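Student: Provided below for reference: sequence and predicted model.
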Amino acid sequence: MHTFLVDTISVLIVLGIMVLVHEFGHFVAAKLCGVRVEQFSIGFPPRLFGIQIGETDYCISATPLGGYVKMTGESMPGENMSLQGADAEAIEANKVDPGALTSHPRWQRIIIGLAGPVANFVLAIGLMTGFYMLHNEVPVYEDQAVTLDWVVPDSPAAKAGLQPGDRIVSFSHDANPTYQQIYEESALALQSLGQEHTVSMEVERGGQTLPLTLSLPDALKHDDFSPDEIGFIPVFQPDPVKVVSINPGSPAAKAGIQPGDQLITLDGHAFHSTEAVISYLQFRKGAPISAQVDHQGKLSTIAIQPAYDTANPPPAWRIGFTGSRPPFHIVQLPFPKAVAAAVKFNRQNSTLILQVLHRIVTHRMSINTLSGPIGIARQTGEAAETPGWEAKLKVMTFISLNLGILNLLPFPILDGGMILFLIIEGILRHDIDMRVKERVYQVAFVMIVVFAVYIIFNDISKLPLFTQGKP
């Protein structure tokens, strides 16, 4: 199990990199626009130590989870974290100071505001581009002939007559097709005219070869189509699902499942991946399942009551464990393909935080599901101790991506709030009264502090120390 020390060190390193990149984006944009940068700080005040280079104080401050760039002319609480009242004379003086932020046109100030989140997006794409170029971990099953582990009822695959255990011996023009070839042929078939797109295929079942026809509905015709949407999950690995970790208080924990156990069958079905298990649980819609478990060589049958999990998007029926990864090999993509894969990965994950916020606002998800610094620390700690680079880079990418998105939200103190004020002022063709802006920022700052305290308290309540023994 990962330790508190690993969690702490990993989150400080990751957030430090994210904040450094974010603030560096603001810094570069400010310099290019001719704005004087007085201070570049990693962490919030009080200042601990630093060095003065030219007009800028580069420093490390005491509160590590954050940072800021202080530009001449900033006077709003939240922009310089001083919470000091605006000096009218200083504001007027800054308007004629060519190095002050407020003397520059609004479009330049908007660019400076956007530069931080954009830097996070560039970092997210850069991390995944490097991963795909140097250490792209491709599951072995994707390059092997496909045997079906599970077929989703009422899916196109089920309607075609596919069953678990079938081995696909031909798909369109490909003999013994790989998972990648099935994807390519399906995507090609979806480009044909009409509402239904068909592919001829053959499967081996019980020593016989059966011809089948797969119909793909027009609804599958979109940019992010994947073969999973056909409605089958291939055998990821020859062995049963092995449990790596258990979520405290989860159905699996209550049933007595332990790390190292193997799930031999669920309701008599043998599964070979957590993806197949999750898909089966959705089919069962929360009904109790009977699991045959191998614990240190001893078989036992236990009943498990799945729970509907809204804390981890997308919401789904789960039993609360992490399974072992399927075997993989390294494929190094050329730069253009690596960039395309990185952009696709970030696009697919960019809406998750917005979906979570929307569900909370519409009361379809509890605010208690949000994670703060402690929750993020646990995730980075787990990634740090996970073998391979994939988990580490994906966690860093996800944090950088969501840091950029959160900062674009139109809330005062955040970059998006500053940009919103500038847009409103541009429409009105005059500045909003400084006292009004100051009060708005002060209220927003207090709200942010209260929200942060609540989230941290919520994180602490989720620690194993406080969850053990709960029903």
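Tutor: Good, I have the coordinates.

Student: rest of the way, CA atoms for contacts and neighbours
Tutor: OK.

Student: Quick check: the gap between L101 and V35.
Tutor: 6 Å (Cα to Cα, to the nearest Å).

Student: Same question for E74.
Tutor: Taking Cα to Cα, one finds E74 at 11 Å from V35.

Student: Please, where are all the helices along the protein?
Tutor: Assigned by DSSP state H, the chain shows helices spanning 4-32, 88-95, 106-134, 156-159, 179-189, 251-254, 274-284, 335-349, 352-361, 373-385, 390-407, 415-428, 434-461, 464-467.

Student: Determine which of those approaches V169 most closely.
Tutor: helix 179-189 (11.2 Å; Cα to Cα).

Student: Common neighbours of L101 and V35, please.
Tutor: Counting by Cα atoms under 8 Å, 6 or more residues apart in numbering, the shared contacts of L101 and V35 are M71, T72.

Student: one more structure, for comparison:
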Amino acid sequence: MILIALLVLSFLVFFHELGHYVVARMCGVRVEVFSIGFGKKLITKRIGQTQYALSLIPLGGYVKLKGQDDTQPLESLKPSLESDSYRSKTPMQRIAILLAGPAFNLILAFMLYVAVGIGGKPSLLPIVGEVKPGMPAFEAGIKPNDRIVSINGAKIRTWEELDSAIVNAKDTLKIEIERDTQNLGMQNLEVSLTPIISQAQNVFGEPIYRNLIGITSQRAVGIVHYQGLESLSFGLNETLKASTLIAQGIIKLISGAVPSSEVGGVVSIVSIIGKASQEGWVRFFIFVALISVNLGILNLLPIPALDGGHILFNCYEMIAKKPPNEQIAYYLTFVGWGILLFLMLLGLYNDIARIAQ
């Protein structure tokens, strides 16, 4: 289980670094080292101007670009006359190189979600459980065990699609339902209703106001397949949904809406991946895709030790027409590494606390 988790984490970071590598080469930047793993290099092979290495600590990897050195951040701010140096490139080219890592993580997540869609995702089916008296669904004649087939002509295959259609409704909904009657067998009926706005809770447990029609799920689960262009649409929607959820979670964490005890570390990740690997390839792919999105979004945070921080420096250079002040950049980078270390220790502390419970 631990070995699988380490391999997955290494592959995700490798794919992230592959993004930096590919775009750096496209921009004419020399890649001096491409390592799988950190620490002491166990196996090395030089191909062209790049040294490829397998290193001791199997947690991810890194690429070292000519003219870019995270251990000496001030050096990366100084211009260079060498055409194959990272420092000789325009701010836009450098931003493209920096964005490529997170972008590759999102692309990987998209491909995994597409595979899940084609293979079949276990989903809650749009079958009604309870109908609340006095609510629009009750008044329209919807009954328990009815299956929602379509809303306003759009096919509904999962409870999530049903919920999304209700939440985004602007006016009256035309709902096609499939009902199993004892005497007449399966019947297709159409009802019209207008959702009401009422208080509910979001995924973070916060009170919100949203459209409701007064039904609950029967909790029936089925395998839903997406073929052809549908699988691409499914993959894109799942990637966007995961990205939005993670970004919202970060904002809620910073604002205090989500407690710091929810922050997890590498132990939690290893545990989740290990459990997912035992529950079939579909669930495994879903969790790996989610972690890949998480890695991509977190690297875009404007912390100088991350890709987002370097992007911020380059944006400043584009606007001010000069590199950031070296001393300020140095202190910001130092603070950035401090923030990352704090988050790592917090995640580890929370992991240990959960195990001890």
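Tutor: That came through fine. Given the structure is predicted, the values throughout are model-derived calculations rather than measurements.

Student: For the two chains, what TM-score is obtained?
Tutor: Overall, the chain-to-chain superposition scores 0.81 on the TM-score scale (TM-score structural alignment, normalised by the length of structure 2); 341 aligned residues with a Cα RMSD of 3.9 Å.

Student: hmm, back to that, now do the shared contacts for E74 and V35 of structure 1.
Tutor: Shared contacts of E74 of structure 1 and V35, counting by Cα under 8 Å, 6+ apart, come down to L101.

Student: more crowded one of those two?
Tutor: Ranked by neighbour count (other Cα atoms under 10 Å), E74 of structure 1 and V35 place V35 first, with 25 against 17.

Student: my guess is the more buried one meets D97, correct?
Tutor: No - V35 of structure 1 is not in contact with D97 according to Cα atoms under 8 Å; the separation is 9.7 Å.

Student: any residues in contact with both of the two?
Tutor: Residues within reach of V35 of structure 1 and of D97 at once, by Cα under 8 Å, 6+ apart: there are none.

Student: Assess the claim that D218 of structure 1 and L190 are in contact.
Tutor: Yes - with contact defined as Cα under 8 Å, D218 of structure 1 counts as touching L190 (7.0 Å).

Student: what do these two both touch?
Tutor: H197.

Student: So the two - more neighbours on which side?
Tutor: Taking other Cα under 10 Å, D218 of structure 1 and L190 do not tie; L190 has more neighbours (24 against 15).

Student: For the more buried one, give its distance to H197 of structure 1.
Tutor: 6 Å.

Student: Quick check: neighbours shared by those two?
Tutor: Joint contacts of L190 of structure 1 and H197 (Cα under 8 Å, 6+ apart) are L216, D218.

Student: what's the neighbour count on L253 of structure 2?
Tutor: Quick note: L253 of structure 2 (other Cα under 10 Å) scores 16 neighbours.

Student: Do a quick rundown of the strands in the stretch 201-350 of structure 1.
Tutor: Assigned by DSSP state E, counting those that start in this stretch, the strands in the stretch 201-350 of structure 1 fall at 208-217, 232-234, 241-246, 262-266, 289-295, 298-304, 307-309, 316-318, 321-323, 328-331.

Student: Just checking the distance from the second one to the centre of its chain.
Tutor: Right, strand 232-234 of structure 1. Between the centre of strand 232-234 of structure 1 and the centre of its chain there are 24 Å (Cα atoms, centre = their mean, to the nearest Å).

Student: what's it in contact with?
Tutor: Under Cα under 8 Å, 6+ apart, the answer for strand 232-234 of structure 1 is Y141, V146, T147, L148, D149, W150, V151, V152, A157, E275, A276.

Student: what comes up buried for that strand?
Tutor: F232, I233, P234 (16 or more other Cα atoms under 10 Å).

Student: for stretch 47-65 of structure 2, same thing?
Tutor: For stretch 47-65 of structure 2, by 16+ other Cα under 10 Å, it's 50-55, 57-65.

Student: Tally up the residues packed near whatever residue of structure 1 lines up with L245 of structure 2, please.
Tutor: For L245 of structure 2, the aligned position in structure 1 is L352, judged by TM-score structural alignment. Per other Cα under 10 Å, the neighbour tally for L352 of structure 1 reads 16.

Student: for L393 of structure 1, same thing?
Tutor: 18.
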